[in-house]
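Undergrad: sequence plus the predicted model coming up.
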Amino acid sequence: MWYSNILETIGNTPLVKLNTITKGVPGTILAKIETTNPGNSIKDRMAVKMIEDAEKSGKLKPGGTIIEGTSGNTGMGLAMAAIIKGYKCIFTTTDKQSKEKVDALRAFGAEVIVCPTNVEPEDPRSYYSVSSRLEREVPNSWKPNQYDNLANSQAHYEQTGPEIWEQTEGKITHLVVGVGTGGTISGTGKYLKEKNPGIQIWGIDTYGSVFKKYKETGIFDKNEIYPYITEGIGEDFLPANVNFDVIDLFEKVTDKDAALTTRDIARKEGIFIGNSAGAAVAGLLQLKHLLKPEDVVVVIFHDHGSRYMGKMYNEDWLRERGFLKDEKLTAKTILQKKEQKEIITIDSEKSVFEAINTMKSLNISQIPVTQQGMVVGKIAESDILNALLERPGLKSAPIHEIMTAGFPFVDLNTSIDKISALINKENAAVLVEDEAGEIEIITQYDIINAISA
């Protein structure tokens, strides 16, 4: 058996029991693995549905251009379908989204415009506004508007809901979903509640989003809105696809808990998923007191971990945000173990001859070069030798004439792995600003000393 094209492989994704990360959580916890869709996310389902509905209504015409604001996954589904159906794609996204998502969209031939995150939806620079402007300006174009296009939730009513009902043999008691556009939770939840009104639909929200407070109070509170790191869930407006009548409750999850749980799922369950799935599991763990041993819980695993390699799966990224504190040495701990010595620098206006004498007297081979107290470069024995072989008279010249690029700067949370990678033939050391604002130097010897201490 074969399929006529890649779009026919969308759906019928597996349901997999979680065993380790949910240890201590009452009930049977099942993950709906949407990464097996050809675009590696649940958004393939609604992307094709929106296109097909637009074709039927005449909104999307042959040879047209699809223009959409997307965090990446919807764009992937739209781009994939556009290739099969013969359309062009222009996507707007935010600078919060991972580089991997943007690169993936471009790999499918789409044009991607990156817009600022920290602006209101009505701001002309927002990715919502830019996509709407492009739709007006580009001939024969169509904007799916995944947030308010009800084909989004309808796709999940027709596909995801029935799949989960059949796979659990109607035993599902709870559905847990990260909420962004609202299509997945609203469409799937509507179908499941029609089958059994007692099924609980839990939406996972993030701090900086308006959903939870609006559900609980009916108030759209702009004070709830602020930038957050978690991708794929939360909003600063109310999409038409979010059916608050279907969703029984919202639970907020911090950026840190979402990121670390995403990482833990890969390490504890062997399932490589994205940030919104990590948030969904983190939310479930916070709500475990509401579950009973006989419950059957389905958690949507929305997308694939490969789109977050530079973020949630990057230890330096986690450390820089204070999310990860483990046994690995960092610049801070290396400095704490280092014998404290005053860093030797030399002013850029000093002569090459003075640099030679400083190196001789202190038995060092490289010195950071400063200008008005700021590190602007470095001078090494090899730099001096090469310069003097060409022009012996350079001894009296100022150092800035032969200095080279300075040592790399790292911050206190930089891992020993990254520091080691930066120290090479060109750089015998890295510089770091300590907590008092003083510049410190870390050499290979300091790393060895810290490891063996």
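TA: Sure thing, it's come through.
Undergrad: contacts, neighbours, all on C-alpha from now
TA: OK.
Undergrad: how close does the nearest residue to L15 once chain neighbours are set aside get to G232?
TA: Distance criterion C-alpha to C-alpha, 6 or more residues apart in numbering; nearest residue to L15, sequence neighbours excluded, is K32 at 4.6 Å. Separation of K32 from G232 (C-alpha to C-alpha, to the nearest Å): 17 Å.
Undergrad: next one for the comparison:
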Amino acid sequence: MQFCNNILETIGHTPLVKLNRVTAALPCPVMAKVEFFNPGNSIKDRMAVKMVEVAEQQGLLKPGGTIIEGTSGNTGMGLALAAVIKGYKCIFTTTDKQSKEKMDILKAVGAEVIVCPTNVEPEDPRSYYSVARRLSKEIPNSFYVNQYDNLANRDAHYEQTGPEIWEQTDGKVTHLVVATGTGGTVTGAGQYLKEKNPAIKVWAIDSYGSLLKKYHETGEIDMSEVYPYITEGIGEDFVPQNYDMRYIDHFEKVTDKDGAIMARRIAKEEGIFVGYSAGSAIAGLLQLKAQLKPTDLVVVVFHDHGSRYVGKIYNDQWMMERGFLDVKTVKDVVNGRRNLPLVTIGGEEKVSDAIAKMKKFEIEHIPVLHNGDIIGAISEGGLFNKLMDDVNLKDAPVKQVMHAAFPEVSMDTPIEKLAVYINKENGAVLTKDDSGSWHIVTKYDIIQALGS
């Protein structure tokens, strides 16, 4: 029989997958170390279990104890899995910028989650770092993990991640690319690989709004570099002790938008459903294209799974609200055509009046009103069929021949989504602008918009 004694034994030995499309512009092969194959769907499982084991060995974590940590979600998941197997309780603090999916997943595996504000200094008593430290002092038999300064974090990657990459590439790796936050992966794996081959370059991907890049280059902690950003899991507003800058050759900053768009590209073009930081890592690598040669072999760490971000970077509405998604919407269609008022007709008016309006305004679809409310619609195609059956219907009231009202959509609906509403049976949708005025969007309008 081949089996694992518990889920923790499945951690590690994740696959190396060659990327083909998103890195096609690069002169050398790029391999992704796909870490969401770990049971908690992220690379953080490795260091989470390592930190728990070291705490047990040092007597810091005792039977029945409570694990306390500040986490963006993934480390918490790894710690929660360890707690389930080993019989501990978990309390996690996190920030209000983290995805709801991450918080729900932590709760699903039995953890208590406390949400703290993002935009406060690390030492502010409201920060998720400070709240975690305070709880560890107040709760008996508890252990504050502190992944940022707990060196078992980077030890896990020195002992596991680095050796796996070396063995999987048969020692041919020339560059390691890591979107980095706590510093454990980039430092631990980077140290191991550089000990094997000092010529290997280690590139850390940072976020605008983080101070790590400037600290690496100047040794200065410049708080003017720090400002709010959206990317999750990378960058810092302080320098964790897990960093040893000797093992990092370069920091490259990536915008929130570029990281989000690239993550979506990886999912669509490579079939690998990744998290935000993977998008940032590849975006950063592409920015460094000029430094690569055909003989190089790049390994990029894909930290976690896209399921953590379905309400954010994989949500069109969320992307559009932040200006990350360049898609045409119903609003673009309305704003891009002649600013004409919506042509309507009353339900008691004659069919012949509707036909006259269609001819006058050169339109095919007209909403039907009653006391100011939209109660139905008529279309040129539907009228043609009815009149062919009974020519006398031209004198009948419109309400007698109307069909169901056109569907209503919001102004920010992407054009591509209109295919759900506009089809063979229904030729238009209605939308209302901020002033409360109605507009109609037809198949012709969409064709014109897509062709412009």
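TA: Nice, thanks for sending it over. Fair warning: this is a prediction, and the values are worked out from it, not measured in the lab.
Undergrad: am I right that the residue nearest to L15 of the first structure is in contact with F301?
TA: Yes. Judged on C-alpha atoms under 8 Å, K32 of the first structure makes contact with F301 at a distance of 5.7 Å.
Undergrad: please report the distance of the closest residue to V120 of the second structure other than its chain neighbours from T93 of the second structure.
TA: Distances taken as C-alpha to C-alpha, 6+ apart place S127 nearest to V120 of the second structure, at 6.1 Å, with adjacent residues excluded. Computed as C-alpha to C-alpha, the S127 of the second structure to T93 of the second structure distance reads 9 Å.
Undergrad: check N315 of the second structure too.
TA: For N315 of the second structure relative to T93 of the second structure (C-alpha to C-alpha), the value is 25 Å.
Undergrad: just want the most central residue of the second structure.
TA: With distances taken as C-alpha atoms, centre = their mean, I313 lies nearest the centre of the second structure, 3.0 Å away.
Undergrad: so who does that residue touch?
TA: Shown in contact with I313 of the second structure (C-alpha atoms under 8 Å, 6 or more residues apart in numbering): A260, I261, A263, R264, Y276, M319.
Undergrad: you'd agree it is in a helix?
TA: No. Counting by DSSP: H, G, I helix; E, B strand; the rest coil, I313 of the second structure is not part of a helix but coil.
Undergrad: how close does it sit to M77 of the second structure?
TA: 20 Å.
Undergrad: and if you look at A449 of the second structure?
TA: 45 Å.
Undergrad: do N20 of the second structure as well
TA: 31 Å.
Undergrad: the more surrounded of those two?
TA: M77 (28 against 14; other C-alpha atoms under 10 Å).
Undergrad: the one helix or strand T93 of the second structure maps to packs against which elements?
TA: Per DSSP states H and E, T93 of the second structure falls inside strand 89-95. Contacts defined by 3 or more C-alpha pairs under 8 Å, 6 or more residues apart in numbering; DSSP states H and E place strand 89-95 of the second structure against strand 66-70, helix 74-86, strand 112-116, helix 128-138.
Undergrad: which stretch of helix or strand covers the nearest residue to G346 of the second structure once chain neighbours are set aside?
TA: Once flanking residues are discounted, G346 of the second structure sits nearest to L369: 4.8 Å by C-alpha to C-alpha, 6+ apart. Of the helices and strands defined by DSSP H and E, L369 of the second structure is found in strand 365-370.
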